[in-house]
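**Student:** Structural data only, the sequence is not supplied:
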């Protein structure tokens, strides 16, 4: 549907047969309200707040930077501003609205208890430049969270400063590079299996390494023999996602780690899928040297909406000396301090620092709250329920959708399907658009690349059987239509605020500047 505009053009809605039908003069459809941009509905003369009067004769503090003409920013009255953002929010989708089955993203419910704790003044109002004596409680939270991250992973050290998953990957790879440099052998190659996350090869390349691909077996796991054949003195590390992006646990992980260590390399584990094994498997026991942990995925901190992300990295004993600064330590008298400077002893060889300040306090507080409210048994149940829900989806749909690794045994936290059996030229994209009409955010599509037309579904542990059953019913209906070649799916979605967009043009030719319509 198109937005109304000031030229008097009458909005139309494209119908399923390609024709156009006039709709309301406002562009609204019942309670689905159309909302133009602020620049289209606001006026520069209007504001919803009272601003203090400014003495035009007072000297400016801006010097030569003083604005010489009005900037022309538009304003709204207070009720108009509230309605504008409320209407926009109704066109968005979030975990508080419905099931969010994005595979590999772990879009789980964010408990309100976490939010309550994060909003306590001592945490919400903490400033990174505040004297350390005034933020002892915040530092204790970081120290306590560090302890539990090390406990859950079986690793002796952790860096809390990385801001997100990919940032954590870079932290781990830089520590690996620092360790090789300290040994006088920088090495040149990082091995990345096909079943790893796409950020893994990007991170290795960004850090200056050559990336060699390791193929997957027909079961969707790392080809161990191919990996062993590629190992040599030039290999700095292997980056493995476990559980991998096919939703499978790498059962030969310990054998892989031993082989890599035998040639002097290190093992980096992408911890984005830790939610599937938290409380069940300790990565340190598998031979992992470094692993980032996405606090938003495993420990329920928000995906961006509540502030920046957080991607702590745990390290093995071999890599711990090379972990970055700063870190929180506890002194003999029970006080907490932020260590900002490198030690002078030979045992500490930090490669530097990842950020100016320590980390994201809001994410730390939420994650620790989640851990303490669940306890060890509760976190174990988190993983078990997530895996149970994913297997329920896999087995409920494998008879109507291509499930390439269904015979490889139970999946972990996500179920993987493909569009192999779709008819009449229909694709995964068509099914995903149809899912929008069903009221669901589509699953992850076209990833991982090892499966044609991949559809990666992750229900997490926070979805009830009732909500999963409703999703399965919708998914099955769409799959049956796709297999039958129902061409109406090629025009979906029909009921969304916008019809199907040209996603290729949107990515390659984005319009980032608003311009008024021609008169």
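**Tutor:** Cool, the structure landed. Remember, it's a predicted structure, so these values are computed and weren't measured experimentally.
**Student:** For the rest of this, base every contact and every neighbour count on C-alpha atoms.
**Tutor:** Noted.
**Student:** so what's residue 146 closest to, chain neighbours aside?
**Tutor:** In space, and not counting its chain neighbours, residue 146 is closest to residue 158: 6.5 Å by CA to CA, 6 or more residues apart in numbering.
**Student:** Please report how far that neighbour lies from residue 277.
**Tutor:** 19 Å (CA to CA, to the nearest Å).
**Student:** After the lengthiest strand in the chain, which helix or strand is next? Please name it.
**Tutor:** Ordering each strand of the chain by length in residues (DSSP state E) puts strand 235-241 first. Once strand 235-241 ends, the next helix or strand along the chain (criterion: DSSP states H and E) is helix 253-262.
**Student:** mind listing what's buried in that next one?
**Tutor:** For helix 253-262, a neighbour-count test (16 or more other CA atoms under 10 Å) marks 253, 256, 257, 258, 259, 260, 261 as buried.
**Student:** and the comparison structure, right after this:
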């Protein structure tokens, strides 16, 4: 590889590529320990896990223990066919996970009683925020007020408060259940059931909001909706919440798949991703992402949301939980939870304990004389309860505790000293077994229910055959295998997506994710119970701050886009604290990721675009002109380094100095950190704050489009404005306090997957991280050098070199032959590859990032495929094949397409599916032909299609 590039050593290559002015001071001593072996790293993780105490959690408040069916754990969560897949932007090779996601959407739509659900949100709290933003843009009311129910989860109210303030929304918190008068408003939010556990009918509040042209948003518990009337039946416009109860471990707060569903007429307002049904080139049904896919990259500062990811892996788990249990199984689980709660209420009431909740599904509030004493006795009995205030305790039952035979007795003991004597627990005669799928222990009250008849659900749900077929482990295992076989993931071959860093997620790094000591923790558990996880988090924060040159790190943002937002909100808080409220202008280069502009708008900033030169660098003259024009209003510059064009900019230090001289802050987008790690640090060349993508540089897998983690790292002066959280066990990070508003529902975002990044850094060590950078730069330059004579490399830096990715310009090919970038992307499927990033950041190009994980054989296989495709395109341009009937415009080719007696194409079957002979023995067969994208948008269908559609 070095010989191809003309370098004697990899150090010579990197020295020629990375500008010397930003190179790290080699005298600095790394805080990262020397690399550990796999066995040593796992032993250290075991020691950290041993510091955690997993008690039976009855805390509730949006997080509940659940039982993940082993068939889902083994075949989804622990299966690289699912967790190493990328976002389904190439639908032809993503049909398996797209089907799983349409199952998810159908499940949510059915249970919420609304017409259209999206393919998951980041968590419940941020889904409520997105509901508020949707209400503002969809409502015809002239008010700027959003009304939130006071009896909502405290973390949700804190998120609403922080996010509303940034975009100028007036948040009014009112006792809606108590009959509070609605002020003039554009939207209203209700928790259903309420945080207190009270289950009440919000229909009158929703109707009153509609009379003011308001949009009603209801956060609903999906498991409760198996028994109680749906938000749609109450007239809600939007339903939001979490699917965590459907088989996804609590994991100290995440990752979990939030959800959003809307009534008819609002589907085109949905944020995030939406899976729809279209048709392929032969008219067969095919799934695809619909409507606003990557809206941020199209609309930029006009985008209505900065969310460009989802929680696909967790959404798949939740959907498969519903597929496996079916409607009867889900209802049985819900009945068992409710029955357990009824039993607990009766026992407590019989012995004089004051239960204040009257109508409920799974949660009870109890008046006590000393809440701390009750919690202490509960903890001694192995239970965790929730302290509302000094004289109120709350607890919630869930799928796991409903099957715990002695949990009620232990719960009663916690309240015993309130009355002086231990409280006897009557025999459980008040409940009867219902049976249930696969022998599940499920119970229901004998003819009694603790909510009125008017709230009982009578409508059907999960009626599609997919939810009524796969109820044995054999059937479920085979269904999951069939879906996985339709997809292309890293277990098949390279995914060379520029800007997305699809590299190996090593098995050892993944090992601890399912350990109960990490997965079984409630996010609001006492600090003493989560000491090991807090220590892991502190170590990881220290390491990440060290490699980036910053002073402190917050791991709370659970996506890169949320990390961007958190960094910009910190800048906003800093300026406001200094009395510079007028500083609201954010400079963003024209080449930047679209989420940059969207995040700036959601942080209350005005975007001003800075031009780039022909090499993709920020144009200094234009930057200085924009700084001068907005000097008093300048809040920040957002810049990606290396640039979005895949090159190292020499002038980055001059750029950051110019912004600082004008009183602004510098936000450096960390999307391309894997081209710098070990060689340069953002904080050393002028960065004040950055977000990092743990799902790119630090090996957390993409999971088909999520989970992700987007930590925000900053200098000490911004630390007070980084995300805090009202329920956090600590807000001290690297010795600095984080007191800003939260950006995630859980204090530490998605901590159950942080052991992946911890293990990666621990096993690499500082030198290993630098070695990975060297390998990434080498691989990208090798591909650029080998393909340069076939496809122009659009941008290069010094010595004709690129960073960790290169942009291949297909526009000359299209002009000469008529073959488009889409044709090349689809033809790559026939060669056994996932396409590189298409038409970003430049239309008509492919951005290739090979990563450091791929060996030379795989790189050469890709190069050979691209050279082969170039020859095929040239043949079309030369007139050897018709422009409308050739291997490129006909791609991809399925097995069915060649298994036909009639073949009318001017190219052979062999040319279609075996463009290189090696594929004969290792062929990935796409399940569908090219998907008709426009048809899917014109004919929007976002639920499971009827079986007849596939006849």
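**Tutor:** Nice, thanks for sending it over. Keep in mind that what you see is a predicted model, and the values were worked out from it rather than measured.
**Student:** TM-score of the superposition?
**Tutor:** The TM-score (TM-score structural alignment, normalised by the length of structure 1) is 0.84; 478 aligned residues with a CA RMSD of 3.4 Å.
**Student:** Residue 158 and residue 277 of structure 1: who's more crowded?
**Tutor:** Relative neighbour count places residue 277 above the other of residue 158 of structure 1 and residue 277, with 27 against 23, counting by other CA atoms under 10 Å.
**Student:** Give me the distance between that one and residue 365 of structure 1.
**Tutor:** With CA to CA as the criterion, residue 277 of structure 1 and residue 365 of structure 1 are 22 Å apart.
**Student:** Centroid-wise, who is the farthest residue in structure 1?
**Tutor:** In structure 1, the residue that sits farthest from the middle, by CA atoms, centre = their mean, is residue 57; the gap is 51.5 Å.
**Student:** which stretches of the stretch 301-450 of structure 2 form strands?
**Tutor:** With DSSP state E, counting those that start in this stretch applied, the stretch 301-450 of structure 2 shows strands at 354-355, 363-367, 383-384, 386-389, 392-396, 431-433, 443-445, listed in chain order.
**Student:** Looking at these, which is nearest to residue 626 of structure 2?
**Tutor:** Closest to residue 626 of structure 2 of these, according to CA to CA: strand 386-389, at 50.8 Å.
**Student:** residues in structure 1 matched by that closest one, start to end?
**Tutor:** Aligned by TM-score structural alignment, strand 386-389 of structure 2 falls on no residue of structure 1.
**Student:** Can you give me the buried ones in that strand?
**Tutor:** Buried-residue list, strand 386-389 of structure 2, by 16+ other CA under 10 Å: 386, 387.
**Student:** packing partners for it?
**Tutor:** Using 3 or more CA pairs under 8 Å, 6 or more residues apart in numbering; DSSP states H and E as the contact test, the elements touching strand 386-389 of structure 2 are helix 371-380, strand 392-396.
**Student:** most tightly surrounded among the ones you listed?
**Tutor:** Per residue and on average, the most neighbours among those fall to strand 392-396, with a mean of 24 (mean count of other CA atoms under 10 Å).
**Student:** so stretch 289-304 of structure 2 corresponds to what in structure 1?
**Tutor:** So stretch 289-304 of structure 2 is aligned with nothing, judged by TM-score structural alignment.
**Student:** What of stretch 126-146 of structure 2?
**Tutor:** Counting by TM-score structural alignment, stretch 126-146 of structure 2 sits on no residues of structure 1.
**Student:** Distance from that stretch to the middle of the chain?
**Tutor:** Centroid separation between stretch 126-146 of structure 2 and its chain, computed with CA atoms, centre = their mean, to the nearest Å, is 22 Å.
**Student:** circling back to that earlier point, now do the same for the residue nearest to residue 146 of structure 1: helix, strand or coil?
**Tutor:** When classified by DSSP: H, G, I helix; E, B strand; the rest coil, residue 158 of structure 1 comes out as strand.
**Student:** In structure 2, what residue corresponds to it?
**Tutor:** By TM-score structural alignment, residue 158 of structure 1 lines up with residue 553.
**Student:** Residue 75 of structure 1 now?
**Tutor:** In structure 2, residue 75 of structure 1 lands on residue 469 (TM-score structural alignment).
**Student:** how close does the lengthiest helix in structure 1 sit to structure 2?
**Tutor:** Taking DSSP state H as the criterion, structure 1 has its longest helix at helix 361-397. Compared with structure 2 after fitting, helix 361-397 of structure 1 deviates on average by 0.6 Å (mean CA distance after the TM-score superposition for structure 1).
**Student:** I'd like the distance from the longest helix anywhere in structure 2 to the chain centre, please.
**Tutor:** Longest helix in structure 2 by number of residues (criterion: DSSP H): helix 312-350. Its chain's average C-alpha position is 25 Å from that of helix 312-350 of structure 2, according to CA atoms, centre = their mean.
**Student:** Identify each buried residue in it, please.
**Tutor:** Within helix 312-350 of structure 2, judged by 16+ other CA under 10 Å, the buried ones are 312-345, 347-348.
**Student:** Where in structure 1 does stretch 533-543 of structure 2 align, residue-wise?
**Tutor:** By TM-score structural alignment, stretch 533-543 of structure 2 lines up with residues 138-148 in structure 1.
**Student:** Now that stretch: buried residues?
**Tutor:** Of all the residues in stretch 138-148 of structure 1, those buried under the rule 16+ other CA under 10 Å are 138, 139, 140, 141, 142, 143, 145, 146.
**Student:** Stretch 111-125 of structure 1 too?
**Tutor:** 114, 115, 117, 118, 123.
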